[in-house]
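**Q** Here's a sequence, model it:
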Amino acid sequence: MATTVLRTLTVGATSLALATCLQACSTNTETTAPTTTAASDTTAGTHAEKPIVIDVRTPGEFADGHLEGARNIDFNGANFTSEIETLDRDASYVLYCRSGNRAGQALKKMEDMGFADVSNAGSVKQASQQLDIPVVTGTN
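**A** Prediction:
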């Protein structure tokens, strides 16, 4: 009987150690990790087509380096809201900026305006890696 109890305790301790290790290994410790809304997926959204990529930085920041094909809508610009209002509310959008902060604020504003499939890909570098889109320069 003592052997059975010892085996049960050993199996339980091993299971607990494995679960703890798996949890620790899967925890994202990066402080600027991209965030998504509950109704969105950062890489593909809920639509079959590719998401529309929006850079919410200033035109100067955009010209210095942006994701190829991205649209520039300056979050701090006077026309941000009017430009966002022209977009299809049923499409999928991925936002990014320098650090993810402005993209997070823009995401909230877009959700408040009725957009359901919007995600924050974080910084230019994070968005490039996540979406597998190269960074280019200029004002395309």
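**Q** Going by C-alpha atoms from here, please, whenever you check contacts or count neighbours.
**A** Noted.
**Q** helix, strand or coil for residue 61?
**A** helix (DSSP: H, G, I helix; E, B strand; the rest coil).
**Q** Could you check how far it is from residue 25?
**A** According to Cα to Cα, to the nearest Å, residue 61 and residue 25 sit 35 Å apart.
**Q** Please identify which of those two sits among more neighbours.
**A** Taking other Cα atoms under 10 Å, residue 61 and residue 25 do not tie; residue 61 has more neighbours (18 against 10).
**Q** Can you give me every residue that contacts the most centrally placed residue in the chain?
**A** Among the residues of the chain, the one closest to the centroid is residue 121, at 3.0 Å (Cα atoms, centre = their mean). By Cα atoms under 8 Å, 6 or more residues apart in numbering, the contact set of residue 121 is 34, 35, 36, 42, 94, 95, 96, 100, 103, 127, 130.
**Q** who touches stretch 54-68?
**A** Identification of contacts with stretch 54-68 by Cα under 8 Å, 6+ apart yields 70-77, 93-98, 102-103, 106, 124, 127-128, 133-139.
**Q** switch to 7 Å and redo it
**A** 70-75, 94-97, 102-103, 124, 128, 133-139 (Cα atoms under 7 Å, 6 or more residues apart in numbering).
**Q** let's see this one next to it:
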Amino acid sequence: MDLSQNDWWTKAQEDKNSIILDVRTAEECEEGIIPNAINIDIYKGQGFIYQIEELDKSKNYYIYCKAGGRSGQACNIMNQLGFETTYNLAEGFVQWEGPVTL
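**A** The predicted structure follows:
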């Protein structure tokens, strides 16, 4: 499900079962990350799948990338793998106005 920046961040903060997932490349992460995000690069293909399958499926995942496309794909992949709750940050990190960790 795509969420606006405010809805995504508010929901992630209020959700005691939330995990923030950054699916950008390591180079992109050098621009900063949303606090407490776990980085798993979607471009790693099967490696991405292996890392995702190690995650707890009972958690709620708040996913972002640079512009919202890859995180949308990640949501779809995770849903196919049995993750029930995934939220895509619409418009991604380029539009992000919330907190950032370098």
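**Q** Just tell me what the residue nearest to the centre of the first structure corresponds to in the second structure.
**A** In the second structure, residue 121 of the first structure lines up with residue 89, judged by TM-score structural alignment.
**Q** and what of residue 75 of the first structure?
**A** With TM-score structural alignment defining the correspondence, residue 75 of the first structure maps onto residue 42 in the second structure.
**Q** what's around that match, how many residues?
**A** Neighbour count of residue 42 of the second structure, defined by other Cα under 10 Å: 21.
**Q** Identify the residues contacting residue 26 of the first structure.
**A** Residue 26 of the first structure makes no contacts at all, as judged by Cα under 7 Å, 6+ apart.
**Q** Residue in the second structure paired with it?
**A** Aligned partner of residue 26 of the first structure by TM-score structural alignment: none.
**Q** So for stretch 78-95 of the second structure, what gets flagged as buried?
**A** Residues of stretch 78-95 of the second structure classed as buried: 78, 83, 85, 86, 87, 88, 89, 90, 91, 92, 93 (neighbour count, 16 or more other Cα atoms under 10 Å).
**Q** so of these, which ones are in strands?
**A** With DSSP state E as the criterion, strands contain 86, 87, 88, 89 from among these.
**Q** Save those as CSV, and put in distance to residue 50 of the second structure too.
**A** Putting those into CSV (distance: Cα to Cα, whole Å) gives the following:
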residue, distance to residue 50 of the second structure
86, 18
87, 20
88, 20
89, 23
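**Q** Tell me the one of the residues you listed nearest residue 5 of the second structure?
**A** Of all those, residue 5 of the second structure sits closest to residue 89, with 6.2 Å by Cα to Cα.
**Q** Give me the longest helix you can find in the second structure.
**A** Ranked by residue count and defined by DSSP state H, the top helix of the second structure is helix 69-80.
**Q** For that one, name the packing helices and strands.
**A** strand 86-89 (3 or more Cα pairs under 7 Å, 6 or more residues apart in numbering; DSSP states H and E).
**Q** compared with the first structure, how much does the strand it packs on deviate?
**A** Superposed on the first structure, strand 86-89 of the second structure shows a mean distance to its aligned partners of 0.6 Å (mean Cα distance after the TM-score superposition for the first structure).
**Q** Just the buried residues of stretch 123-139 of the first structure, please?
**A** Residues 123, 124, 125, 126, 127, 128, 131, 135, 136 are the ones in stretch 123-139 of the first structure that count as buried (16+ other Cα under 10 Å).
**Q** Tell me who's in contact with residue 115 of the first structure.
**A** By Cα under 7 Å, 6+ apart, residue 115 of the first structure lies in contact with 89, 90.
**Q** now for residue 58 of the second structure: what does it line up with in the first structure?
**A** Checking TM-score structural alignment: residue 58 of the second structure goes with residue 90.
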